[in-house]
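Chemist: Structure, please.
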Amino acid sequence: MKSTISCCMNCQERHLACHDTCEKYLKARQEYQEQKHKIIENARKDNLAD
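Modeler: As a prediction, the model looks like this:
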């Protein structure tokens, strides 16, 4: 899993408050959150199995 969301780096269309409206960022953030949730759930399952 990436430690940061990097789709904004060197983006020519970036502007103030961009993260509120940018489709690329919103999609990348959602994917990041889904991956993070899966990792947390897997860790919880591993802890319960021990």
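Chemist: For the rest of this, base every contact and every neighbour count on C-alpha atoms.
Modeler: Will do.
Chemist: all helices of the chain, in order?
Modeler: 23-49 (DSSP state H).
Chemist: Compute the number of surrounding residues for Glu23.
Modeler: By other C-alpha atoms under 10 Å, the residues close to Glu23 number 11.
Chemist: so who does it touch?
Modeler: Under the criterion of C-alpha atoms under 8 Å, 6 or more residues apart in numbering, the contact list for Glu23 is empty.
Chemist: where's it relative to Lys36, distance?
Modeler: In this structure, Glu23 lies at 20 Å from Lys36, with C-alpha to C-alpha, to the nearest Å as the measure.
Chemist: To check against the first, give me the structure of this:
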Amino acid sequence: MSISKSYHEKQIEKIDKLIQKSFWLKHKSYWFLNKWRNEHLRELKKSEEGEVI
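Modeler: Below you'll find the model as predicted:
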């Protein structure tokens, strides 16, 4: 079962906001959030490639 493209886009937007806050606060969760964001971007890219094929 594939997770929808819009789900990943919304998650990336939410994570971006959290990353900004954590970066400003110099919080250690910044690195974890950035990793999480990259995972969603990777899944989004996979789903886009799947649609093209």
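Chemist: quick one: the residue nearest the centre of the second structure from Ile15 of the second structure, how far?
Modeler: The centroid of the second structure falls nearest to Arg37 when counting by C-alpha atoms, centre = their mean (2.9 Å). When C-alpha to C-alpha is the yardstick, Arg37 of the second structure and Ile15 of the second structure sit 6 Å from each other.
Chemist: Identify the residue nearest His40 of the second structure in space, chain neighbours excluded?
Modeler: If you skip the residues right next to it in sequence, His40 of the second structure has His8 as its closest partner in space, 5.7 Å away by C-alpha to C-alpha, 6 or more residues apart in numbering.
Chemist: Quick check: buried residues in the host helix or strand of that neighbour?
Modeler: Under the assignment given by DSSP states H and E, the secondary-structure element containing His8 of the second structure is helix 5-24. Within helix 5-24 of the second structure, the residues scored as buried using 16 or more other C-alpha atoms under 10 Å are 8, 12, 15, 18-19, 22.
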